[in-house]
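K.L.:
return a 3D structure for these sequence lines:
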Amino acid sequence: MRFDLLREPWLPVITLQGEAAYVGLEDALNRAHEYRWLQGETPTVTAALHRLLLALVLRVHFDGLDSVSSDKRWSELWFSGSLPAGLLARYLDGDGDTPGYRDRFDLFGAHPFFQNTRIPEDMTGSTAKLTMFRAAGNNATLFDHTANDTRTDLSPAEAARWLVTVQAFDTGGLKAGKRPSRPSLGNGFATVVIEGADLRETLLLNVPRANPSGKPQSSSRDRPTWERESDVIQDSSKTEKFIRTPSGQMDLLTWQSRHIRLRGHEDATGVVVHDAVILPGHRMGIDLELIEHTAAFRRSFRIRKGARDKEASGPWKPIQLEEVRGVWRHCRELLIANEVDNSQYEYLRPRNLDRITELHESEGCFPEDKVFTLRVLGQQLDPNRGAVHTWLEETLPAPLSILQENPGKTSLEPFIGLAVSLAVNMGEALQRMERDYHTRLKGNSQAERRLLQQWFWHPLSEEFNRYLMALAKGIKEDPRGIAPLTASWANEVDRIAHEAHLRWVDNIPRRPADDLFSLAKCSIQFKRRTRDIRHDFNSSIETDHILLKQKNFQRISTPASIEVLQNRKIFIDGLYQLGIELDSGEPTRASRARRVLSRIRRSTNDPRYLPDLVELVLPHSPVPDEKEVWYFVAVLFSLNPRPALSGKRRPLGIAMRDSGTGSSVEARLRQLLTSDWNVLQYRLRQVVPMLQQQGVALDYGQLLDDLVELHQAPHGSARAHRVHLRWTEHFLSGWEDHHSTISAP
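P.N.:
Reported below is the predicted structural model:
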């Protein structure tokens, strides 16, 4: 029984024509220039298979070379167009006194690939443990309901892919024989793969440089796991005691986090794998930041008062993917070269990016405007680390011009830091708003809270990529343009944050007026926080030669056409002119205005005066579905034509707040919030004369816009809800938040 991984199709690739195919290891390397990408069933499978191919490329094409020779070989392979097949054949078949390793790539041979032959024959296990999307033992999943005693047969190709994946990404928990185990190595960081134009370029861009001799991970002692003999199985059933240090990059890329043995048989369909024993394997005996090339890290620093140098206040922490917030938040750690100044954090980007910039400087391998793509892969485990919560895969552009920047000589890193911090602070303000709202209602809405974060973070990824590409172009053409580009990004963050706020408001269940007051209070606090956040941001990036202009995205214009809006304004200005004439002190003008307003007031009860109302409204060409609202606003104006003596006419909520009539006016507002259109007209005819008595001038232009929305939108709809929320916010906050309130869509 054989399954030759070198020639049997088991590696999933995408051809240059975009077609999916399966190939063996030999084709994957020798014909890598014919394939676009290696794409597994999950991001973790993709990452693990890349690590396997990188180990094989490193062993075949770079083993035994020092740093200088390795870089020279890399340059030759980059410009050659394909990986020479002869070197792989020589490695597999042997050359003179050098043994070959072709037999080590059989899934079921005397030296089964990636497996331990010392696992006892009487020890068995379910293949569901191998495929992490299936439920088995303590690895419960949401959609799969495989029972422990259910036999699951796998094809050798599928078993081989998951065999490689489990070594890098297995979950923690009890393994065969009730032996506890920590999660595999790859769960500790997000795997960064630099994507080239084809698979050959991708492998070369990611192949690590051989470690200098003399270090603990010396390349002279390095070899991949298939060249090693099986380790002795530990006897302890309580903990993992076998800790060792990788001897180099090939050892690390093929690290055996688990001792595994697959067993198969032949049936009518061919060879199948029916049994998989998984035991705890090696534990890493070195800090990852010292050897791992596909991960980014950060650590915090502190500067003591009076001290000249900074000191680390914590260990290196690898960058990991999160389910909602994009990987672009870690662009400093992923793209910027390691900084040397006394900033709060020190970053360590994937070392392969350092090698790319060094090769470009020495060999000129890439065009100056080259943009790489970083494909970041990983998974999240559940809180107990015993099951997969979700798989994650994201991309980030990596312009060569940014990779080459020296953080000690340019201002690029601080601006990117400010850009990311602004988004983080805005996201926290949204999260706090929603948390405060549900706290006020003593409710629990984790699902809604999650949606609000998605509405904010997901649109930012595309916008940040545009910002990053603009920075890459800007630092080459005019470094002084970094600040305005960052300011433009801030405007986009501001816009998206407030659009997420509006969407959240629209999706809040239509609740009683008491809940609307709670919502308004939280919304007001959110707008104040975002103003403070933006003010601090602007203060940080303003310079003498640039003026940052903050756009106000909080007030969303109505969808009415420009002509309709102009006609509304002309109509309202005509009403205001009647008020001015009424208060002009000139007998003729005042008498005319008083007569017109009196006839409009009487038109609601006496049909004889309706022509006067029509004569006032129709010359301004109201659209048919707004005409009734225009008539009603004209009637309301006749009840309170007071001009704005202080220069300010107040929207309804602020006007009611400033009327100073105590709790009774709040009760009237609550009545307005719960009224349908017919009842609302009756209650507004009571409120407006009250404002006249208190000497408060009303903004009839805003009132017309609001009433058009309430007349056209169904009672209790999202559109009506926005109007009611704006009235409530105005009532609670007054003029302070008037220019940052929600307008109807």
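
K.L.:
use CA for all of it now, contacts and neighbours both
P.N.:
OK.

K.L.:
give me every residue that touches N138.
P.N.:
Residues near N138 by CA atoms under 8 Å, 6 or more residues apart in numbering: G173, L174, G386, A387.

K.L.:
before we move on, what about R102?
P.N.:
Neighbour list for R102: L6, L92, D93 [criterion: CA under 8 Å, 6+ apart].

K.L.:
let's compare: structure for the following, please.
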Amino acid sequence: MEVEFNLIDAPWIPCLCSDGQAVELGLRDTLVQAHELRELAGESPLVTAALYRLLLAVLHRVFGPEDYDTWCHLWRAGCWNAAWLDAYLGQWHHRFNLFDPERPFYQASDDRAKPKSLNSLVLDMAFGNKATLFDHHTDAEGIALTPAEAARAVVAAQSFGLAGLSGLPQKFTDGVCARGVHFFVQGKTLFETLMLNMLRYPTDEDVIPHHTDDCPAWEMDAPSERSLPRGYLDYLTWQNRHVLLLPEVTPAGVVIRQMTMAPGLRLDSQVLDPMKHYRIDKKRGPLPRRFNESRALWRDSAALFSLRSDDYRPPRTFQWLAELVDDGELDVSQTRRYMALGMANNQAKVDFYRSERLPLPLRYLSDDNLVGRLSEALKMAEDVRRQLWGATRTLATFILSPQADGSEARKPASKDLDGLTNQWAIERDYWSRLEIPFRQTLVALPDDEEVALSTWRSVLLRTAWESFDRVARNLGTAGPAFKAEVRARDQLALGLAKALPKA
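P.N.:
Here you go, the predicted structure:
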């Protein structure tokens, strides 16, 4: 019995409507109704990012836009031309069948690979050494997915699959999205979000070099082995895995419990992703910005907005927005948002995945001086953090060794100091308290720099003392604790006066 699940028509893309209601739509309806939808809403940030890339590949193929004027025309239309979409999707309808016997969507067979469970396909489930927090699936148990769930898993795995052993002579390599954070500018609707992330296509040569035979994966009849993409569409749909789903027909409907998987295309490491932010290291070259469990992304906001610095290679969407602002197509006084989607991993192990959303006042993209003031605000926060850290070490020193200031006294061991200060987690508390005030400062700074920085200075002072007092209150008032608090409090007061001098 032949099984069919065509991604153009069948519902499988999770979306949020304008009223917040969750729905699943087919590829065609998602794009045609994009101006009425709020955003994509995958079960993980990895799925969401992969779906955005897939939709962008379709849109670039249909609409370009080949130049600035074409982009502006599409933007002002406010929705996609359904007739153009239908013509393209109708032409390639057969290539979007998830279970096509000859060319299943985003899949390829490898006779060397043996059938196995889907656990290694679903990136947020445990398998082998890739256990993620709170997931308790095992290889032995296996999982069963609906066609819609399996389709999303395949799309995400092609982008975010991790390097590792495959059971074959060739190893798995990282998918194009596996390392680094992906940045998407967010609009008020899904249509706006997709438009704001559509670069000119064919792209500039410094994005992804373009060849005349560039096309998305589903248009290729016999994809060749290669390490360099033919262009941006090839890159957006890069097939890093040879996955083949093995569907089963049950009384409850079609389910997928097994697949085959083998290594696919290996991407040249010199190819840079237009959606990532890179720091330029003099020795190692461009390094993608990654999520850090102990460092929120907002602390690097000034670097993200530094579009004309030799130290960074910003996301091309940010540079494209700057051009639209400079030419007046977008109002410089507007505040958009950007999404940062991705995961943190250690070799072949997923540590966590994350989605962060932050304000994007467009004035930062055209005003280097404003970015400098933002950098100043962030430096103030880091300077206060250093003073808070020093006072915390002093507090811990006198708690562990009340006579530490004596000439013959033995100072506490570093590991004991680290253990106590880690237990207090003052720095973590400090940074978490600052996140919302920073967002407010980020938005306020373009309107009145001096007032915003003055308010931020007050926030930093208050927050440092609140974080310190949270720990000090729990130490009691006994002699050693009192002495430790007095010493640390005096040090913090002097340090804050140095870090945040009054104007």
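
K.L.:
fetch the TM-score of the aligned pair.
P.N.:
TM-score of the superposed chains, computed with TM-score structural alignment, normalised by the length of the second structure, equals 0.87; 483 aligned residues with a CA RMSD of 2.8 Å.

K.L.:
ok, so of the contacts of R102 of the first structure, who is nearest L451 of the first structure?
P.N.:
Relative to L451 of the first structure, the closest of the contacts of R102 of the first structure is L6; by CA to CA it sits at 46.1 Å.

K.L.:
relative to H93 of the second structure, how far out is the aligned partner of the closest one in the second structure?
P.N.:
In the second structure, the residue matched to L6 of the first structure (TM-score structural alignment) is I8. According to CA to CA, to the nearest Å, I8 of the second structure and H93 of the second structure sit 7 Å apart.

K.L.:
for the residue most central in space within the first structure, which non-adjacent residue is closest in space?
P.N.:
In the first structure, the residue lying closest to the centroid (CA atoms, centre = their mean) is G326, at 2.4 Å. Nearest residue to G326 of the first structure, sequence neighbours excluded (CA to CA, 6 or more residues apart in numbering): S461, at 6.3 Å.

K.L.:
now that neighbour: which helix or strand?
P.N.:
Using DSSP states H and E, S461 of the first structure maps to helix 446-477.

K.L.:
check which helices and strands that helix sits against.
P.N.:
Helix 446-477 of the first structure makes packing contacts with strand 388-399, helix 400-403, helix 412-440, helix 482-507 when contacts are defined by 3 or more CA pairs under 8 Å, 6 or more residues apart in numbering; DSSP states H and E.

K.L.:
buried ones in the longest one?
P.N.:
Just to be clear, that refers to helix 412-440 of the first structure. In terms of neighbour count (16 or more other CA atoms under 10 Å), helix 412-440 of the first structure has its buried residues at 412-413, 415-416, 418-420, 422-423, 426-438.

K.L.:
ok, now stretch 274-291 of the second structure?
P.N.:
Buried residues in stretch 274-291 of the second structure (16+ other CA under 10 Å): 274-280, 286-291.

K.L.:
nearest to R313 of the second structure, of the residues you listed?
P.N.:
Using CA to CA, Y278 is the member of these that sits closest to R313 of the second structure, with 4.9 Å.

K.L.:
for the alignment partner in the first structure of that closest one, which non-adjacent residue is spatially closest?
P.N.:
Using TM-score structural alignment, the equivalent of Y278 of the second structure in the first structure is F297. The shortest distance from F297 of the first structure to any non-neighbouring residue, by CA to CA, 6+ apart, is to P318 (4.2 Å).
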